[in-house]
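Student: No sequence on hand, only this structure:
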């Protein structure tokens, strides 16, 4: 496989060819979101395959973003650009039936439910860590650029990633706590005339 920067450039070219730069997404376009997710993973020192998966995680749509850039019968096309390991992570992320999978995701022997095939299986430890790290990078990007998303989903996501802390890097866990934590309570203004008696 070519060096990471060259592979990222090739993936971005493919994303542009498939219209990701014109698809609306919180914080801009789908392409800008994907690039921010990859950059966040890079800042966490994720290995190249996971960074590439972060850049391409929406190729087949996701449980939360149904628009697909490629149909599943073209998985080899994506693998030819980013490699089979990164493509497998993209498929794992895209295929996750979140409602069925998330409740037990922190358990090493819990089933992962594939929304495309309807089958359940048990991923190995590396795939679970990849899924958790990519999930954190994706959700944190959304929470960072969209305060309404953070207000609505922040507490639930913080609880999820706290449960998954053994599968997250220290940088990812710290970012989850920083971005998803509820805002500090506003101090009561003792001089507020509306509360004075």
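Tutor: Cool, got the structure. None of these values were measured; they are calculated from a predicted model. Numbering: from 1, shown residues only.
Student: contacts, neighbours, all on C-alpha from now
Tutor: Fine.
Student: And for the closest residue to residue 78 other than its chain neighbours, the neighbour number?
Tutor: Closest residue to residue 78 apart from its sequence neighbours, by CA to CA, 6 or more residues apart in numbering: residue 87 at 6.6 Å. When neighbours are defined as other CA atoms under 10 Å, residue 87 has 25 of them.
Student: Can you verify residue 87 is assigned to a strand?
Tutor: No: counting by DSSP: H, G, I helix; E, B strand; the rest coil, residue 87 is located in no strand; its state is helix.
Student: Now do the contacts for the closest residue in space to residue 22 that isn't next to it in sequence.
Tutor: Excluding the flanking residues, the one nearest residue 22 by CA to CA, 6+ apart is residue 29, at 6.3 Å. Neighbour list for residue 29: 20, 21, 22, 23 [criterion: CA atoms under 8 Å, 6 or more residues apart in numbering].
Student: then this one, side by side with the first:
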């Protein structure tokens, strides 16, 4: 856990400068959710740029959160974020922000087939979001971390009904991503959605 602290604290001032501490996100601020997402991605042993993307994944808005921010996103804002977190992390954040959730599901079904490729769509334009299979797996890691970060540590917080709403799909994602994602899923979700780890 100690190794997770420098990354989160190192970017806190930048997140505050971008206004993440002022945006409400369910029962907390957006910055709290972003930091928890980053820590979950670190538990999943994701690459550093994916963990950094977790810290910034809401700064442009998403389909579910402040979608109008992405509609009018100035190119200068992308340049600012790219300078802060690097090209790979910013590309991931931008793809996360503009993707349609329907195309995420279709792309997962595609990549689970031999030779299948992701087919993500930009929800603003309907155009394609170019992405390799490896980049799509990073996007899945980011979104899984985001989903797991919505499971509150305190029962006084609003809770997602994972079993009824999202369970089967995100179980499939965790299994697709491998042992570290499955372990993190089981630690946070458990219960009826527990995944039996594969034994080698």
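Tutor: Looks like it arrived, so ask away. Everything numeric here is computed off the predicted structure, so don't read it as measured data.
Student: which among the contacts of residue 29 of structure 1 end up buried?
Tutor: 20, 21 (16 or more other CA atoms under 10 Å).
Student: measure the residue mapped onto the residue nearest to residue 78 of structure 1 from structure 2 to residue 59 of structure 2 for me?
Tutor: In structure 2, the residue matched to residue 87 of structure 1 (TM-score structural alignment) is residue 90. Separation of residue 90 of structure 2 from residue 59 of structure 2 (CA to CA, to the nearest Å) stands at 10 Å.
Student: same check, this time on residue 14 of structure 2
Tutor: Going from residue 14 of structure 2 to residue 59 of structure 2 by CA to CA gives 11 Å.
Student: Which one's more surrounded, those two?
Tutor: Just comparing residue 14 of structure 2 and residue 59: by other CA under 10 Å the higher neighbour count belongs to residue 59, 25 against 15.
Student: Helix, strand, or coil at the more buried one?
Tutor: Secondary structure of residue 59 of structure 2, per three-state DSSP, is coil.
Student: Aligned to it, what sits in structure 1?
Tutor: Residue 59 of structure 2 maps onto residue 59 in structure 1, by TM-score structural alignment.
Student: And the next helix or strand past the longest helix seen in structure 2?
Tutor: Longest among the helix segments of structure 2 by residue count, using DSSP state H, is helix 133-149. Using DSSP states H and E, the helix or strand that follows helix 133-149 of structure 2 towards the C-terminus is helix 162-165.
Student: Can you name the residues that contact the closest residue to residue 162 of structure 1 other than its chain neighbours?
Tutor: Counting by CA to CA, 6+ apart, the nearest residue to residue 162 of structure 1 once its immediate chain neighbours are dropped is residue 173, at 7.6 Å. For residue 173 of structure 1, the contact set (CA under 8 Å, 6+ apart) comprises 161, 162, 165.
Student: Repeat the analysis, applying 10 Å as the threshold.
Tutor: 133, 136, 158, 161, 162, 164, 165, 166, 167 (CA atoms under 10 Å, 6 or more residues apart in numbering).
Student: Let me know the helix or strand that the third one is in.
Tutor: So that's residue 158 of structure 1. With DSSP H and E as the test, residue 158 of structure 1 turns up in helix 147-163.
Student: which residues of structure 1 fall in strands?
Tutor: For structure 1, the strands defined by DSSP state E cover 24-25, 28-29, 112-113, 120-121.
Student: residues near the residue mapped onto residue 42 of structure 2 from structure 1, how many?
Tutor: When structure 1 is aligned by TM-score structural alignment, residue 42 of structure 2 is paired with residue 42. Neighbourhood size, residue 42 of structure 1 [other CA under 10 Å]: 16.
Student: excluding its backbone neighbours, what's nearest residue 42 of structure 1?
Tutor: Excluding the flanking residues, the one nearest residue 42 of structure 1 by CA to CA, 6+ apart is residue 51, at 6.3 Å.
Student: and the gap between residue 59 of structure 2 and residue 23 of structure 2?
Tutor: Between residue 59 of structure 2 and residue 23 of structure 2 the distance is 10 Å, computed by CA to CA.
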